[in-house]
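> Sequence and computational prediction follow.
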Amino acid sequence: MNNKKVIVKTEKLSKSFSVGGKQQHVIKNLDLEIYEGDFTVIMGSSGAGKSTLLYMLSGMDKPSLGSVDYCGEHITDMNDDKLAVFRRKHCGFVFQQIHLVDSMSVMDNVISTGMLIGQKQKELKKKAMELFEKMGLSEELTRKFPAQISGGEAQRAAVVRALINDPDIVFADEPTGALNSAGVKSVLDVLTNINNAGQSVVMVTHDIKSARRGNRIIYLQDGGIVGECELSKYVSGDEERHERIRKFLEGMGW
C-alpha cells in the first residue's frame, strides 16, 4: 500500500485538438497520481502526449475533459488570474523553449518571478546567486542579456528561474535537451538535490541517463499510461539501476 501524500491527481484527463477538421486525441481518459517528494519521470515516443500532459498537470494548459486536483484543490475550474497566482506560489516550470525576456538581464529575468509574489529584491538576488553558482554560472553572466549568452547558459538560467520561489513541485520539459554533458549534470544535480530536500519533481525526458534520476518512471503511448517502473532514490554510480530502466524501456517498445 502506498502511504505517500498525493500532491497532483487527474481523473479521466483528456486533451484533443482539431486538425484539418478532425479531432486528434492526444491524452485519453488518463488517471494519474503524483506523490509528494517523488521524482517522477514521464517518457514515451514522439507524439505520445508527454509535454501536453505536463502542461495540464501544471495548470499551464486546460484539459478538454476531466480534472486536475492539486492537494485536493480543483485547479481545472480556476479562472486564468487565479490560476496564475496559484502557479507562482506552488509551481516551477522549465520549458523546452526557454522564454527569457530579451529586454531584461538574466538576473532580472529570475528575480522578477519572485517579486510577483512579494519577495524582497535583496533576498531574491542572494538566493539567485546561490542557485547560479550551483549551475556553474558566473555573477558577470547574470548581468548580461539573454542574447549575449549561449543557449545552454540560458537553459540553466531558466532552471534557476523555476526554482527561485521554492515551489512545492517543479515541472521540467526536456530540461537538458540543449546542454553539453557538464550542463546536463549541473541541471540534474540541482533537480536531484531539491528533490532530496523534499520538493517534488515531474520531468519529461527522452534520455535514459536523465531518467535515472527519477524514482518513478511513467511510460506514455497513444495518450495513455502503458507502464510504470518504481525505483529507489537515485544514488550515483548505480549501474543496476541503469540496466533496470533499460529493460523496462525495451519492454515498452522504446
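Sure thing, it's come through.

> From here on, just use CA atoms for contacts and neighbour counts.
Noted.

> Could you tell me how many residues sit around the closest residue to residue 215 other than its chain neighbours?
Nearest non-adjacent residue to residue 215, counting by Cα to Cα, 6 or more residues apart in numbering: residue 231, 4.4 Å away. The number of residues packed near residue 231 is 16, by other Cα atoms under 10 Å.

> Please work out which residues outside the helix or strand harbouring residue 123 touch it.
Element membership of residue 123, judged by DSSP states H and E, is helix 121-134. Contact with helix 121-134 is made by 107, 110, 111, 114, 115, 138, 139, 157, 160, 164, 186, 190, as judged by Cα atoms under 8 Å, 6 or more residues apart in numbering.

> name the helices or strands packed onto the very next helix or strand once past it?
Downstream of helix 121-134, the first helix or strand assigned by DSSP H and E is helix 139-142. For helix 139-142, the packing partners by 3 or more Cα pairs under 8 Å, 6 or more residues apart in numbering; DSSP states H and E come out as helix 106-115.

> Can you show me the helices along the protein?
50-57, 80-90, 106-115, 121-134, 139-142, 151-163, 181-196, 208-211, 239-251 (DSSP state H).

> Residue 24: which of those is closest?
Proximity to residue 24 (Cα to Cα) singles out helix 50-57 among those, at 12.7 Å.

> hmm, back to that, just give me how far the helix holding residue 123 sits from the chain centre.
Between the centre of helix 121-134 and the centre of its host chain there is 21 Å, according to Cα atoms, centre = their mean, to the nearest Å.

> and here's the other structure:
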Amino acid sequence: MVTPLETKHISKSYGNERVLSDINLSLNSNETLSILGRSGCGKTTLLKVLGGLESPDGGTVFVNQTDIQTLQPQDRDVVYLYQEALLFPHLTVFENIAFGLRLRKIDEKKVSKRTHTMIRKLQLNGMADRMPDQLSGGQKQRVSFGRALITNPSVLLLDEPFGNLDAYTRSNMQELFKQIANDLTITAVFVTHNVKEAILMGDRIGSISEGGLTIYPSVEAFVESEKNGVQEEIEFWQSIDKNTN
C-alpha cells in the first residue's frame, strides 16, 4: 500500500537556530495528524517543508513514495491551506472553488458538476454567484476549503485554518472538515496551538518541542503524557469549574 506522506530525518535551521531536528513521520490514507506546539516552535516551518515550499537542510519528504523535491510544484499533489482564506477577490464563489479544476483543464461539464457538489457539501447553497466581499469569515473559509479539496489532493496541509474564526463558527468548521475529509479520504496534517482542537481533529497527535517531533500512539497517550502541557490545561479548567460552581 502506498504511503501518502512520509518523512525521513528532516532537519531545518535558520542561521544558528535549529528549528527542526531529525523529524520522522508516516501517515496512512484518510488519516489526520494534529501537530501541537507553542508559537515559534517550528510548526509552520514543518508544514512548508512538507509542502515543498521550503527545502530541508537534511532529510527527505515523500508523497506517494516520491521525493517531492524531484517534482514540479504542480505535480506534488499537496495543498497548503493558510489561516487566511486568500480567495481571489475578482472571482465568484463558484469560480474560486473551480479554480484548481480549470488549471487541470478538466472537461467543463465535470467542472460544473464537481463544483456544485462541493458547494452543497460546504453548505453554501445559493451562494455560487456571490463575490468574496459578500461573504462572512466562516463562509470565506468554507470556500477556501472547497478550492483546496476539490482537486482531491493526496495530502492537505492546514496551518491553523480556524484561528481567525469565532468559537461557534470554528466548531462548525471543525465538524465540516472532518466530514468532508472522511468523504474524500483526505490525508492531512493539521497544525494548531489549541489542545482541544488537536484532540478533536486528529486521528493521531504530535507535539513539537525544541525542534523534535513526538507522535503519540493514541489520543489517550497524548492526554496522559506529562511532556506536552495537557495535564496542566486540564487542571486549569477543572479549577475554573470548581470556582464557578
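Cool, got the structure. Bear in mind that the values here come from a model prediction, so they are computed numbers and not experimental data.

> Kindly provide the TM-score of these chains.
Aligned and superposed, the two chains score 0.81 in TM-score terms (TM-score structural alignment, normalised by the length of structure 2); 228 aligned residues with a Cα RMSD of 2.4 Å.

> thinking again about what came up before, closest to residue 179 of structure 1 out of the contacts of helix 121-134 of structure 1?
Lowest distance from residue 179 of structure 1 to these (Cα to Cα) belongs to residue 186, with 9.8 Å.

> ok, the closest residue in space to the closest one that isn't next to it in sequence - contacts?
Spatial nearest neighbour of residue 186 of structure 1, chain neighbours left out: residue 135 (5.4 Å); criterion: Cα to Cα, 6+ apart. Applying Cα under 8 Å, 6+ apart to residue 135 of structure 1 gives the contacts 156, 157, 183, 186, 187, 190.

> Just give me which of those are shared by structure 2.
Retained contacts for those in structure 2, judged by both residues aligned by TM-score structural alignment, their matches' Cα atoms under 8 Å, are 156, 157, 190.

> Could you give the number of residues near the corresponding residue of structure 2 for the last one?
What it means is residue 190 of structure 1. In structure 2, the residue matched to residue 190 of structure 1 (TM-score structural alignment) is residue 176. Residue crowding around residue 176 of structure 2 was assessed by other Cα under 10 Å; the count is 17.

> Identify the residue spatially nearest to residue 176 of structure 2, adjacent ones excluded.
The nearest residue in space to residue 176 of structure 2 (Cα to Cα, 6+ apart) is residue 122, at 7.4 Å.

> Aligned against structure 1, show me the partner of that neighbour.
The equivalent of residue 122 of structure 2 in structure 1 is residue 135 (alignment by TM-score structural alignment).

> so how far is residue 201 of structure 1 from that match?
Relative to residue 201 of structure 1, residue 135 of structure 1 is positioned 17 Å away (Cα to Cα, to the nearest Å).

> tell me the contacts of residue 172 of structure 1?
Applying Cα under 8 Å, 6+ apart to residue 172 of structure 1 gives the contacts 93, 94, 95, 201, 202, 203, 204.

> Greatest separation within those: which pair is it?
The largest separation in these, counting by Cα to Cα, is between 95 and 201 at 13.7 Å.

> higher neighbour count, these two?
More crowded of residue 95 of structure 1 and residue 201, by other Cα under 10 Å: residue 201, with 27 against 18.

> for the more buried one, what are its contacts?
37, 38, 39, 40, 169, 170, 171, 172, 191, 195.

> Distance check, the third one against residue 48 of structure 1.
Between residue 39 of structure 1 and residue 48 of structure 1 the computed distance is 20 Å (Cα to Cα).

> swap in the second one?
Taken as Cα to Cα, the spacing of residue 38 of structure 1 relative to residue 48 of structure 1 amounts to 22 Å.

> quick one, which of these two is more surrounded?
Set side by side, residue 38 of structure 1 and residue 48 show more neighbours around residue 38, with 23 against 19, by other Cα under 10 Å.
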